[in-house]
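> Below: sequence and its predicted model.
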Amino acid sequence: MFAAAGDRLIVHGNRVGQTIRDGEVLEVRRADGAPPYLVRWSDTGREALVFPGPDAEIHHFEHSTSALRCVQV
C-alpha cells in the first residue's frame, strides 16, 4: 500500500454492521509512500498514526491547478 499527503484512506468494517471510516492522509512518514500514515478521521476530526490493514484502501488524488481528480488503484 502506498499513499501521498492529500489521499483518502478508507477502512472497511470487518464485522457485519460495522461502519466504514475514512480520513485524509496528512503525512507519509516513509519516502517510498509506505505506512505509517498520519490521518485525520472525517468522523471525529482527530489525527492518528495509522498502519492500515487488509481491510483498508487508498483513494489517490492527482492535484492540478484546473481540477482535482480521484484515481482509485
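Received, thanks.

> okay, CA-based contacts and neighbour counts for the rest of this
OK.

> ranges for the helices of this structure?
Read by DSSP state H, the chain holds no helices at all.

> adding another structure so you can compare the two:
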Amino acid sequence: MRATVGDNIRLASRAVGMQERVGEIVEVRGADGAPPYLVRFSDGHETLVYPGPDCVIEAGAPAD
C-alpha cells in the first residue's frame, strides 16, 4: 500500500451498524509512501493508522 500527503483513506467498519470512516492523510511515516500514516478525520481527531485489508487509499485532489 502506498500513499501521499493529501490522499484520503477509507476505513471500513468492523461492526454491524457502524459507519465507515474517511480521513485525510496528513503525514506519511514509512519509506516511499509506505505505512504508517497520520490521519485526520472530519471531527478533528488525528491518529496513526497501519492500514489493513479493510482500508482503501484514494488519491487526493491535485494541487493547483
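Right, received. Where do you want to start? In this text the structure is predicted, and so the values were computed from the model without any measurement.

> Point to the residue nearest the middle of structure 1.
Leu9 (1.8 Å; Cα atoms, centre = their mean).

> Leaving out chain neighbours, which residue sits closest to that residue?
Using Cα to Cα, 6 or more residues apart in numbering and skipping residues adjacent in sequence, the residue nearest Leu9 of structure 1 is Ile58, 4.8 Å away.

> wait, doesn't the one you found sit right on Gly6?
No. Using Cα atoms under 8 Å as the test, Ile58 of structure 1 is too far from Gly6 to be in contact (10.5 Å).

> Compare the two (neighbour count), which wins?
The neighbour comparison of Ile58 of structure 1 against Gly6 (other Cα atoms under 10 Å) goes to Ile58, with 22 against 18.

> Give me the neighbour count for the residue lying closest to Val56 of structure 2 once chain neighbours are set aside.
In space, and not counting its chain neighbours, Val56 of structure 2 is closest to Arg10: 5.1 Å by Cα to Cα, 6+ apart. The local packing of Arg10 of structure 2 (other Cα under 10 Å) involves 16 other residues.
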